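Novice: sequence and predicted structure below; questions after.
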Amino acid sequence: MRKSRAPDLTDERIKAIVETLDGWKGKLTWELLADAVEASTGHRYSRFTFAQYPEIANAFSFRKDALRGTLPRGRGEPRDERVREALAQADRYKAKAGRLEAENQLLLEQFVTWAINAERKGVTLDMLNAPLPKPPRDRSKGVD
């Protein structure tokens, strides 16, 4: 009997995977990520599937770099559960902010590449910055 194929990764699933990476603690491997996604969704995806999506691949790389050389908190961890949760949330936000900054840098680099290539093809900045045409509006017949 053949295993059924996991459903395609939708924008919502990709966002959930990236958020999982933002909050990741401890050792991170593609296999561990696949295990975590399977535990939360019930579907098994391969590392090759994850790597096909730049958002996931970039978030994975960024988180892996961020985790290198860090030690888990030991004795200094607060006892109050609310404080621990607030600190964990702050860590997730810091990780997300760092990932978004890295993604923004990649987009800026892509924009520069496009601008240079457009200029080489004779496309001016004025042409690129021209406003888009307004979409035709649905007008009721007989009413102006």
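Specialist: Received it, and whenever you're ready, just let me know what you need. The model shown is predicted, which means the values in this text are computed figures rather than measured ones.
Novice: going forward, measure contacts and count neighbours with C-alpha atoms only.
Specialist: OK.
Novice: quick check, central residue of the protein?
Specialist: The central residue of the chain, meaning the one whose C-alpha is nearest the mean C-alpha position (C-alpha atoms, centre = their mean), is residue 55 at 3.9 Å.
Novice: use this one as the comparison:
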Amino acid sequence: MPRTVVTEKTMPLILHELDKWSGKLTWNLFSDRVAKILNEESLSYHALIKYEVIKEAFTLRKKALKEVKENTGPTDATVEMLLKENEVLRAKNAQLERQVTNLQQQFIHWQANLHKMPHVDIVALDSKLNAPLPEVKRR
């Protein structure tokens, strides 16, 4: 059975690498870079493309890189560095906005399904879900 490479811990690393990508972007180049980051011998793009979050982020990043390529900017090194940092932050922001939207949709879906379930006391469920967490006692 193949080993799972994309996990909750590795997903942010993969998405960050995609956010800061510059130059030509292909699935093969990206999967090779991700393999190096995750200390894997090799990684096929099929292992990455099956995750909708990665696939969507890849498509958006490729589109953004194409738009940047069309707009030629200043040649000052400081300005270029700041523009690149700005581009990384914009990509990260777009990714986080998509994540928030997905989580909101998931919450609405759960809420609608809970209302359909018989014998579910929403008030009791709400009180248990919103109960304070137990205090952590450390040394």
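Specialist: Yep, that arrived. It should be emphasised that the depicted structure is a prediction, and the values quoted were computed from it without experimental measurement.
Novice: thinking again about what came up before, and the residue nearest to the centre of structure 1, which helix or strand is it part of?
Specialist: Counting by DSSP states H and E, the secondary-structure element that holds residue 55 of structure 1 is helix 54-67.
Novice: which position in structure 2 pairs with residue 77 of structure 1?
Specialist: In the superposition onto structure 2, residue 77 of structure 1 corresponds to residue 73 when matched by TM-score structural alignment.
Novice: and its match, how many neighbours?
Specialist: Close neighbours of residue 73 of structure 2, defined as other C-alpha atoms under 10 Å, add up to 11.
Novice: mind listing what it touches?
Specialist: Residue 73 of structure 2 sits next to residue 80 when contact means C-alpha atoms under 8 Å, 6 or more residues apart in numbering.
Novice: now do it against residue 80 of structure 2, distance only.
Specialist: Distance check for residue 73 of structure 2 against residue 80 of structure 2: by C-alpha to C-alpha, to the nearest Å, it reads 8 Å.
Novice: check residue 98 of structure 2 too.
Specialist: Using C-alpha to C-alpha, we find residue 98 of structure 2 at a distance of 27 Å from residue 80 of structure 2.
Novice: in stretch 94-104 of structure 2, what's buried?
Specialist: Neighbour-count burial for stretch 94-104 of structure 2, counted by 16 or more other C-alpha atoms under 10 Å, picks out residue 95.
Novice: who's in contact with it?
Specialist: Looking at what lies outside stretch 94-104 of structure 2 - C-alpha under 8 Å, 6+ apart - the contacts are residue 57.
Novice: what range in structure 1 matches that stretch?
Specialist: The alignment of stretch 94-104 of structure 2 onto structure 1 (TM-score structural alignment) covers residues 98-108.
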